[in-house]
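A.B. asks: mind looking at a prediction? Sequence and model below.
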Amino acid sequence: MSHGTLPRAYRLGSSRIGILMTVLTLFSLAVLGPVLSDGITPAWLKVLLPVFFAGLIGRAWFTAHRVGTFADARGIEVRGFFRRTRFGWAEIQDIRAQPNPAAARQPLAPAAIAYVYGRNGKRAQLMCLDSARVNVAQEVAALRAAWEQGRGTA
């Protein structure tokens, strides 16, 4: 493999993680405020709910720093909030960017999103590899070059 193309990592930006944490914190406070201030809620629930929301926010913060697409000598790994998928170079059928249909309705949505197609023909979105974050055409070309080197003759 060429050292100029790999490894590659595409992650959530710190501003997006900050927005996510702000939204979760405000939601938690909106839920906890009335529950903790009323006289009806049992004491055990007043202890359990803040612990639950603190755990939820901590888990979201930890997971948000791991979300992304990572390419190395073995293949491409896509890490979402709930699932992690690895594609070996030999398993990949195609890597391509496609227009995002949501871009027509949402002004902040990326115009193009990159996908990887596995051996079974199903596609997986390459997290954080979109036109809002990177030059998609350039990055897809770099991943395709690495894929062509890494897949072998099979």
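C.D. replies: Structure's in. What do you need?

A.B. asks: C-alpha only now, for contacts and for neighbours.
C.D. replies: OK.

A.B. asks: looking at this, Ile95 is in a helix?
C.D. replies: No. Applying DSSP: H, G, I helix; E, B strand; the rest coil, one finds Ile95 to be strand, outside a helix.

A.B. asks: now the element after the longest helix along the chain, going C-ward?
C.D. replies: Assignment by DSSP state H gives helix 14-37 as the longest helix of the chain. Per DSSP states H and E, the first helix or strand lying C-terminal to helix 14-37 is helix 43-64.

A.B. asks: look at Gly118 and say how many residues are nearby.
C.D. replies: 19 (other Cα atoms under 10 Å).

A.B. asks: and the gap between Leu56 and Lys46?
C.D. replies: Between Leu56 and Lys46 the computed distance is 16 Å (Cα to Cα, to the nearest Å).

A.B. asks: my bad, should have said Phe70
C.D. replies: Going from Phe70 to Lys46 by Cα to Cα gives 41 Å.

A.B. asks: which of those two has more residues huddled nearby?
C.D. replies: Neighbour count, other Cα under 10 Å: between Phe70 and Lys46, Phe70 has more, with 20 against 14.

A.B. asks: give the contact list for the residue of the chain most remote from its centre.
C.D. replies: Distance from the C-alpha centroid of the chain peaks at Gly39, with 41.1 Å (Cα atoms, centre = their mean). By Cα atoms under 8 Å, 6 or more residues apart in numbering, the contact set of Gly39 is empty.

A.B. asks: related to what we said a few turns ago, and the longest helix of the chain, how far from the chain's centre?
C.D. replies: Here helix 14-37 is found 20 Å from its chain centre; the criterion is Cα atoms, centre = their mean, to the nearest Å.

A.B. asks: got it, and stretch 69-86?
C.D. replies: Computed by Cα atoms, centre = their mean, the chain-centroid distance of stretch 69-86 equals 10 Å.

A.B. asks: okay, the angle between the longest helix of the chain and helix 43-64?
C.D. replies: Angle of helix 14-37 versus helix 43-64, following axes from the mean of the first three to the mean of the last three Cα atoms, to 10 degrees, is 180 degrees.

A.B. asks: next up, the contacts around Val136.
C.D. replies: Counted by Cα under 8 Å, 6+ apart, Val136 has contacts 97, 112-114, 129-130.

A.B. asks: got another one to weigh against that:
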Amino acid sequence: MGGDTGAVERVYRRRRRPPLLQLGVAVLIGGNALFRAGGVGDRSADGYGPPHWMPLSVGVLFTATLVRIALEQLRAHTRVTASGITVQGRLRSRSWYWADVYDIRVEPALRGSGSQGPRWLTYLYDVEGRRHLLWHLDDRQVGDPYAEVSELCLAAAPYRSLAWEPSPRVEELIRRGAARRTAWIRAGYSALAVFFVMFAVDFWEVVTGRPEHLFVLLVVVPLACFGILGAVLQRWSALRPTT
């Protein structure tokens, strides 16, 4: 997007370092997993020890997490011009002309983000009610995201063909999207709880000398719970009347 950007020109990039404590814990956990992955073939004489796939899988997840964090911190950014908004994600970028932007809203982050992560994130809603994260336009990189978004909308008003007015159709689409996200988030938390229950069941099988079903208990059952419960909750939210 080019053209005369004027006073609306803004670029939001990483200004503060990522939470070092969280990164340190991730490095310790992942490093331990990678270390164990190097000796997956060394089981004790009584047959106990993690299966071959477990430490290796954790090591792969750890590496992928570090790569994702690095891309978020070094590559991702949000650019605002007179033409519209461009969001450079971890790997690809997307652009919206101002005519395609329905609203820009500051919303609370997930409670699991931690005390060192952002508490408020900013999202772009397009005219079809779809939500898109505006990278680094949050309370960790910007002092007051509410004031920043208000100023941004005011500066962008001359470049829009439509006023910042609510549309019942788009608001309904936004509500449905929020209900879907809530359904799958709840399903994720439930699957995590099931994982810990299955971990306890596996420990009981080890203590009592029963045959172990580690892959089924720790992988298949939580994933099945996530998929089934998420689909049920999403369907239930779609049937709820609009308030």
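C.D. replies: Yep, that arrived. Keep in mind that this is a model prediction, so the values were computed, not measured.

A.B. asks: follow-up on the earlier one: just the buried residues of the contacts of Val136 of the first structure.
C.D. replies: Neighbour counting by 16 or more other Cα atoms under 10 Å classes 97, 112-114, 129-130 among the contacts of Val136 of the first structure as buried.

A.B. asks: make CSV out of these and add secondary structure and distance to Tyr10 of the first structure.
C.D. replies: Formatted as CSV, those follow (DSSP: H, G, I helix; E, B strand; the rest coil; distance: Cα to Cα, whole Å):
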residue, secondary structure, distance to Tyr10 of the first structure
Ala97, strand, 15
Ala112, strand, 15
Ile113, strand, 13
Ala114, strand, 11
Leu129, strand, 6
Asp130, strand, 9
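
A.B. asks: wasn't Ser2 of the first structure part of a helix?
C.D. replies: No. Under three-state DSSP, Ser2 of the first structure falls outside any helix and is assigned coil.

A.B. asks: for burial, what's the neighbour tally of it?
C.D. replies: Residues near Ser2 of the first structure, counting by other Cα under 10 Å, number 10.

A.B. asks: quick one: contacts for it?
C.D. replies: Ala146.

A.B. asks: which strands and helices sit next to the top helix by length along the second structure?
C.D. replies: Secondary structure of the second structure per DSSP H: the longest helix is helix 168-208. Judged by 3 or more Cα pairs under 8 Å, 6 or more residues apart in numbering; DSSP states H and E, helix 168-208 of the second structure is in contact with helix 221-239.

A.B. asks: what angle do the helix it packs on and helix 168-208 make?
C.D. replies: Put simply, helix 221-239 of the second structure runs at 160 degrees to helix 168-208, going by the same axes, to 10 degrees.

A.B. asks: Provide the aligned range in the first structure for helix 221-239 of the second structure.
C.D. replies: Under TM-score structural alignment, helix 221-239 of the second structure corresponds to no residues of the first structure.

A.B. asks: buried set for that helix?
C.D. replies: Buried-residue list, helix 221-239 of the second structure, by 16+ other Cα under 10 Å: 222-223, 225-226, 229-231, 233-234, 237.

A.B. asks: again with stretch 16-28 of the first structure
C.D. replies: 17, 21, 24-25, 28.

A.B. asks: what does stretch 89-106 of the first structure give?
C.D. replies: So for stretch 89-106 of the first structure, counting by 16+ other Cα under 10 Å, buried means 89-97.

A.B. asks: Thr122 of the second structure -> the first structure?
C.D. replies: The alignment partner of Thr122 of the second structure in the first structure, by TM-score structural alignment, is Ala114.

A.B. asks: for that match, which non-adjacent residue is spatially closest?
C.D. replies: Ala97 (4.0 Å; Cα to Cα, 6 or more residues apart in numbering).

A.B. asks: what do we get in the second structure for the one you found?
C.D. replies: Alignment note: Ala97 of the first structure maps to Val106 in the second structure; criterion TM-score structural alignment.

A.B. asks: go ahead and confirm its match touches Glu148.
C.D. replies: No. Applying Cα atoms under 8 Å, one finds Val106 of the second structure not in contact with Glu148, separated by 9.9 Å.

A.B. asks: just tell me what Ile85 of the second structure corresponds to in the first structure.
C.D. replies: With TM-score structural alignment as the criterion, Ile85 of the second structure matches Ile76.

A.B. asks: at the geometric centre of the second structure, which residue do we find?
C.D. replies: Most central in the second structure (Cα atoms, centre = their mean) works out to Leu110, at 8.7 Å.

A.B. asks: mind listing what that residue touches?
C.D. replies: Counting by Cα under 8 Å, 6+ apart, Leu110 of the second structure touches Arg119.

A.B. asks: and it, how far from Val149 of the second structure?
C.D. replies: Distance of Leu110 of the second structure to Val149 of the second structure, computed by Cα to Cα: 20 Å.

A.B. asks: one more: Ala191 of the second structure?
C.D. replies: 36 Å.

A.B. asks: before we move on, what about Arg10 of the second structure?
C.D. replies: Distance of Arg10 of the second structure to Val149 of the second structure, computed by Cα to Cα: 11 Å.

A.B. asks: contacts only, for Ala187 of the second structure.
C.D. replies: Residues in contact with Ala187 of the second structure (Cα under 8 Å, 6+ apart) are 225-227, 229-230, 233.

A.B. asks: pull the most distant pair out of those residues.
C.D. replies: Cys225 and Leu233 (11.7 Å; Cα to Cα).
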